[in-house]
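Enquirer: Have a look at this prediction, sequence included:
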Amino acid sequence: MAGLHMIRSYLSESEDSDTQDESKINRDEVPSSGKNLLQRFSVPESILSFKGTKHDEDVHDDPSQHDGRTRTFKHERGNWATLVYINYAGSNPIHSWLRKLPQQIAIKEDLKFYTEFHLSLTRCLVLKFHWIKSFVESLQKLCQSTGEIVVEFRDLKVYCNEERTRTFLGIRCEGRNKLLEQFVVNIDKILAEYQLPSFYEEASFHISILWCLGDVTEKLNAWLPTLNESLNSIYAEHFLHSFEVSKINCKIGNKMYTFPLKQRYT
């Protein structure tokens, strides 16, 4: 099986460098020994279809099916979109406050409100198929050696993606005693082994609560004083200043991994 993975990895990396589809390879140009090797070590369908999309199917981006959102990078076979993050379930007071937000923001853009919340610990990454196992093992090992993290809420902040195609409103967060920040530094060390980009140099941890298409940073910034005042009153009234993190989530393609942090002993 190790030889099979090496052959598949070699072919996958060749695709990336040449942007050439395997189906278009001119078999007449392959030496006879190479033809025999390809035939002898044909990759099982179970592996080729592992990522949940047929291996010979082109994936087309259709923004109309995703509220106008577009991919930030091209989909390619063997590449797996990856994100490491913390789930935030929210609380009744926060959910109640969110339901009233549409009446508090008077802009013409169509605002989309999240129903599930998370705090990103990496950028959206691209993992090669043959990196997944070792990456998951490294992340799991890091979590096993990291104690529970306490995330503290701060004010609201407006964010815009690098392509300026979407704007977000998020609750800014910080780790108590800088444990969250140190954890991300350790994740970055893992990413460096795969020459993947680290988290943002001036990281602003946040939980996005709404978004809209385009760059409307200036418009949303105008509403921040009012929104922060109402959110701060929720914090004070219900003592909602932080939440504890006991596990880390990692989504790789259509696969979800959950890693518990080291338990705190009393």
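Expert: Nice, thanks for sending it over. Residues are numbered from 1 along each chain as shown.
Enquirer: From here on, just use CA atoms for contacts and neighbour counts.
Expert: OK.
Enquirer: Just confirm Glu244 contacts Glu174, I think it does.
Expert: No: with contact defined as CA atoms under 8 Å, Glu244 does not reach Glu174; the gap is 11.9 Å.
Enquirer: Touching both of these two, which residues are there?
Expert: With contacts taken as CA atoms under 8 Å, 6 or more residues apart in numbering, Glu244 and Glu174 have Val151 as neighbours in common.
Enquirer: Look at Tyr200 and say how many residues are nearby.
Expert: Tyr200: 11 surrounding residues under other CA atoms under 10 Å.
Enquirer: so the closest residue in space to it that isn't next to it in sequence, which of the three states?
Expert: Among residues not flanking Tyr200 along the chain, Arg123 sits closest, at 7.6 Å (CA to CA, 6 or more residues apart in numbering). Under the three-state scheme (DSSP: H, G, I helix; E, B strand; the rest coil), the conformation of Arg123 reads as coil.
Enquirer: also this one, for the comparison:
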Amino acid sequence: MWPERNRGPATSTLPPLPASFHDLYASTVRTTTRDDPSLHQGRTRQIPHVPGNWPTHIYIEWHPPPAVHELLTELVSSLQSQASSALAGDTNTTITNFLQSDLGAPQPLHISLSRPIVLSSDDRATFLREVEAAIRASGIAAFGLACCRAEWHRTAESARSFLVLRLTEMLRRCNDVVAKYGQSRLYEWAEGDGQDEEEGRWVGEAFHVSIAWSFVEPTEELVRVTEQVFGSCSAKKRMRELRIPVEGVKVKIGNVITHVVLPQRGSRANEKGAKNLLGL
């Protein structure tokens, strides 16, 4: 038996895992191609499985650091508790967070740059090449995002409500490639002058990070409770300090993920007029 040694605080000398490591295990394993909501907390597939079709998504991935993960988990947990009491008379008021897996492991969050779309087998390679070329030709450099508020966003496609952190702008180049392949554009109303005159929505209201979801509709009472939790002085102050670094864009086709890295500001490839990917 080795003699006991006095040791200071444990520190790791191992280098951090490369960003590409996360892409290897980014997809959940499906045991069947049949849609079975009982395996996914009552959720149904937005895109039915069809042999030869490839579900595709363009997005930015964010791994919240421990302090931010703790803050968001704390706020969602408080909302779950208060909403459960306030909406006791309603059915199916469960709020499920996106912050951790069923086993309690931290999970990455994402900002969508496309709708969930479908490509044919023949289109996969050319679509990926064109998305990569569009991003790299844009002059976009790595940048950071700030969150401005938390609110509920209801989607007709999934019949779910998402608790989201609203961000600032983004879009056109990915949409141009998506539309070329006959797919629906994301936040199409946000293009042009950046405003939907009928709805009065600005492009800045489009982009968000989903941190939880529920089948319950965002009623006035749920909105009130949410504003109460996330609008407290303490929460607002800590939220204002929240920053999301964006160093690349991910393109997921089937279970294969390609990470398109953005150049750092000040690099030679980006000296002539760097742009913000979230600016139109």
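Expert: That came through, no problem. Small disclaimer: the values here were computed from a predicted structure and weren't measured.
Enquirer: Mind telling me the TM-score for this superposition?
Expert: Once superposed, chain against chain, the TM-score is 0.69 (TM-score structural alignment, normalised by the length of structure 1); 201 aligned residues with a CA RMSD of 2.3 Å.
Enquirer: circling back to that earlier point, so what does the residue nearest to Tyr200 of structure 1 match up with in structure 2?
Expert: Under the alignment by TM-score structural alignment, Arg123 of structure 1 pairs with Arg115 in structure 2.
Enquirer: Look up how far Val177 of structure 2 lies from that match.
Expert: According to CA to CA, to the nearest Å, Arg115 of structure 2 and Val177 of structure 2 sit 12 Å apart.
Enquirer: got it, and Ser81 of structure 2?
Expert: Ser81 of structure 2 is 43 Å from Val177 of structure 2, by CA to CA.
Enquirer: More neighbours: which of those two?
Expert: Comparing Ser81 of structure 2 with Val177 by other CA under 10 Å, the one with more neighbours is Val177, at 18 against 12.
Enquirer: is it true that the more buried one touches Glu130?
Expert: Yes: if you go by CA under 8 Å, Val177 of structure 2 and Glu130 touch, sitting 6.8 Å apart.
Enquirer: Where does the strand ranked longest in structure 1 end up in structure 2?
Expert: In structure 1, with assignment by DSSP state E, the single longest strand is strand 149-160. On structure 2, the counterpart of strand 149-160 of structure 1 by TM-score structural alignment is residues 143-154.
Enquirer: Output the contacting helices and strands for the helix or strand containing Lys133 of structure 1.
Expert: Element membership for Lys133 of structure 1 (DSSP states H and E) is helix 132-144. Packing contacts for helix 132-144 of structure 1, counted by 3 or more CA pairs under 8 Å, 6 or more residues apart in numbering; DSSP states H and E, involve helix 179-193, strand 255-260.
Enquirer: nearest to Asp61 of structure 1, of those?
Expert: In terms of CA to CA, the element of those nearest to Asp61 of structure 1 is strand 255-260, at 20.2 Å.
Enquirer: mean distance, that closest one to its aligned residues in structure 2?
Expert: Strand 255-260 of structure 1, aligned to structure 2 and superposed, deviates on average by 0.8 Å (mean CA distance after the TM-score superposition for structure 1).
Enquirer: if we look at that strand, which residues are touching it?
Expert: The list of residues contacting strand 255-260 of structure 1 from outside it, by CA under 8 Å, 6+ apart, reads 140, 143-144, 246-251.
Enquirer: redo that, cut-off 10 Å
Expert: The contact list for strand 255-260 of structure 1, computed with CA atoms under 10 Å, 6 or more residues apart in numbering, reads 50-52, 80, 82-86, 136, 139-148, 245-251.
Enquirer: quick revisit: what mean distance separates the longest strand of structure 1 from the matching residues in structure 2?
Expert: With the two structures superposed, strand 149-160 of structure 1 lies on average 1.4 Å from its match in structure 2, counting by mean CA distance after the TM-score superposition for structure 1.
Enquirer: How far does that strand sit from its chain's centre?
Expert: Mean-position distance between strand 149-160 of structure 1 and its chain equals 17 Å (CA atoms, centre = their mean, to the nearest Å).
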